[in-house]
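S.K.: return atomic coordinates for the entry below.
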Amino acid sequence: MSNNPFYKSIKELRNIYEKKEASVSEISNAFIQRIKNLNPKINAYLEVFEKESNSDAKKADSYINNGNKDILTGIIIGLKDLVDVKGKITSAGSKILEKNIAKSNSKITNDFIEQKSVILGKTNLVEFAFGTLGINTNTPTCRNPWDLEKVPGGSSSGSAAAVSAGLCTFAIGTDTGGSVRMPASLCGITGFKPSYGIVSRRGVLDLSWSMDHVGPMARSAEDCLEAMKVISGFDIGDKYSQNIKSNFSKINIPNREEISIAVPKNYFFEDIDPDIKKAILSAANKFDNLGYKVEEIEIPFVEEGRNINVGVLLPEAISIHKTYLNKYDKY
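M.R.: The predicted structure is shown next:
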């Protein structure tokens, strides 16, 4: 088996399978063993699907051996525990849903099954995905793999920690006010929040229907793109899905000067670690040198963004959770 598959990219894993350097079953079993060794310290996963993942891996091997291959065939995935997998508990990190067994798969779960991916399990999160630090008193405390005494960020804490620690190739998170982007940043990986309605939320528990997004978390923008090729697109079964062009499989930028990249002048650089500021400006300069149009802009009302976000989120969350409020003692 290829040495250390835990930090391979999606394309690198595909290459391993195509060259018969390792089977999906071998790679999957290696990840399972790594989870057994490291998860007790990191608590990235709430539930590991060992039996099911072994079955998924065998199906992927058979699929490949028959001359087939898809973008995510044999790729190792973790799902935030808001995403339904039929017959499995979707707890949202809450005691009140600890017996909430999904009756069907989410749309994106079906996407991965159709691709012959390997779903390793459900990842940890802040209760009901409402929080930024990654702390949840109902679940084992999720740790930042870079420093176990530091928070991983939230609410998609387990997804970020799992990717960062090499416990999956990529994971799915959700983002209502930063819950993909913040833990990705704190754990040193890439988090992508797609535009609203580009990825179906059917079968994913809500926090705020106006602002919830489903997105990939991986170790590179390229891996996030590979995931988006599969999970993006209009879903007639999701009333929030947007029927617009979002074909991530046909991204082509013939003229870089036609692409504008904005660097905000106000708010974001007012209270920032100098090293982070340096890294952001360095990245902007690289884009500029590559021929992209980099512009400084001022964003009106941006300082009120968090207050507006919470102002929309809270009443929607209360509406979603109204059936649970009579059972507040179980929270």
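
S.K.: every contact and neighbour count from this point should use C-alpha atoms.
M.R.: Noted.

S.K.: what packs against the helix of greatest length in the chain?
M.R.: For the chain, the helix that runs over the most residues, judged by DSSP state H, is helix 24-42. For helix 24-42, the elements it packs on are helix 50-65, judged by 3 or more C-alpha pairs under 8 Å, 6 or more residues apart in numbering; DSSP states H and E.

S.K.: the inter-axis angle of the helix it packs on versus helix 24-42?
M.R.: Note on geometry: by axes from the mean of the first three to the mean of the last three C-alpha atoms, to 10 degrees, helix 50-65 and helix 24-42 are set 150 degrees apart in direction.

S.K.: return the residues in contact with Glu50.
M.R.: Ile32, Leu120 (C-alpha atoms under 8 Å, 6 or more residues apart in numbering).

S.K.: please generate a structure for the following sequence too, so the two can be compared:
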Amino acid sequence: MTTLTAHDTLPQTVEPRNDGMPLDLDWVMRATANRSAIERRAATLPGRRSVKKDHQAAWLARAISCIDLTTLAGDDTPGRVARLCAKSRQPVRRDLLDALGLPGLTTGAVCVYHDMVPHAVAALDGANIPVAAVSTGFPAGLSPFHLRVAEIGESVTAGATEIDIVISRRHVLTGDWQALYDEMAAFRRASGPAHVKAILATGELGTLRNVARASLVCMMAGADFIKTSTGKESVNATLPVSLVMIRAIRDYYQETGIRVGYKPAGGISKAKDALTYLALIKEELGDRWLRPDLFRFGASSLLGDIERQLEHHVTGAYSAAWRHAMA
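M.R.: Here you go, the predicted model:
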């Protein structure tokens, strides 16, 4: 296996940034989604794609390198964040990493609220693991616009190198694509050198067609990633939604030559689910997107289940979940 670290695949060191393009409403309005076909395609994936033994271990290690290890709780403390950062530095027990030949494996990033950014930056000093901050009135995105823009700047100043913004869902639901474009473009400008992940909150957008159009508009306005969910909605990442967003990314790449990243978030907690998402990315976008500069999982409990599977691969036995503490 090849060792992957976050430093090797930071977005700003691998791909040119998505500078966006003028809003093309003709392209946006042509975007549609055939729900029945999409759901049939998504339903076939878990049963058709299965990897075993060494191949499974390698795919699971890749999944770890693509995790934004996340804590977004009202009772977060500096101590909790420090422990999460320690887990990000060493996501799997050292003896297991040594047995796998992956001593340098880390997660893709650590994702926290703004107040926890300085603590995460300090805890990750020297690790070359980026800190992502949720911003713009996360999760609802309903605070005053100037405060949402200012929040981005504060997080960047505090050391966040990735910003996860939330869009105003009403712009999508009312079809005000110019307003969504202008909002996303303003968030991108406020982020400066930090990479921007646009959270669409797909569970609140009503239709898959809206998901497709919102994906295109956010990419046109300069989003470096598009992300399914905040993790706070009643419906978060799903395979049908992912298929729609991934194909919008593919269309954008074919039109502009710019690769935009993808991040499913919320509800992905099992290793087998991570493998399914990786297979979907490989089939729809290709191997280039299977790296942390272009693909992330927004997750926390997922890592614990992957670690249990890797221990089974190394030792032949499953252990209790408490042996793989998250923080």
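
S.K.: just give the TM-score of the two.
M.R.: Overall, the chain-to-chain superposition scores 0.30 on the TM-score scale (TM-score structural alignment, normalised by the length of structure 2); 149 aligned residues with a C-alpha RMSD of 5.7 Å.

S.K.: thinking again about what came up before, list the buried residues for the longest helix of structure 1?
M.R.: Using 16 or more other C-alpha atoms under 10 Å as the test for burial, helix 24-42 of structure 1 gives 24-32, 34-35, 38-39, 41-42.

S.K.: of all pairs in those residues, which one is the farthest apart?
M.R.: Val24 and Lys41 (26.1 Å; C-alpha to C-alpha).

S.K.: contacting residues around the closest residue to Ala218 of structure 1 other than its chain neighbours?
M.R.: Once its chain neighbours are removed from consideration, Ala218 of structure 1 has its nearest residue in Phe170; the separation is 4.5 Å (C-alpha to C-alpha, 6 or more residues apart in numbering). Under the criterion of C-alpha under 8 Å, 6+ apart, the neighbours of Phe170 of structure 1 are Ile76, Ile77, Gly78, Val163, Pro216, Met217, Ala218, Arg219, Asp223, Cys224.

S.K.: what subset of these is buried?
M.R.: Buried members of the contacts of Phe170 of structure 1, counted by 16+ other C-alpha under 10 Å: Ile76, Ile77, Gly78, Val163, Pro216, Met217, Ala218, Arg219, Asp223, Cys224.

S.K.: sec struct for the spatially closest residue to Ile226 of structure 2 that is not a sequence neighbour, please.
M.R.: The shortest distance from Ile226 of structure 2 to any non-neighbouring residue, by C-alpha to C-alpha, 6+ apart, is to Ala198 (4.8 Å). Following DSSP: H, G, I helix; E, B strand; the rest coil, we place Ala198 of structure 2 in the strand state.

S.K.: ok, now which ones touch the residue nearest to Asn54 of structure 1 when sequence neighbours are not counted?
M.R.: Of all residues beyond its chain neighbours, the one nearest Asn54 of structure 1 is Ser25 (6.6 Å), with distances taken as C-alpha to C-alpha, 6+ apart. Contacts for Ser25 of structure 1 (C-alpha under 8 Å, 6+ apart) come out as Asn54, Ala57, Lys58, Asp61.

S.K.: let me see the ranges of the helices in structure 2.
M.R.: Taking DSSP H to define them, one finds helices in structure 2 at 11-14, 25-30, 35-48, 53-65, 78-89, 94-100, 117-123, 145-158, 169-173, 177-191, 208-220, 239-256, 271-284, 301-315.

S.K.: ranking the ones you listed by burial, who's on top?
M.R.: When neighbours are counted by mean count of other C-alpha atoms under 10 Å, the highest per-stretch mean among the helices of structure 2 falls to helix 208-220, a mean of 25.
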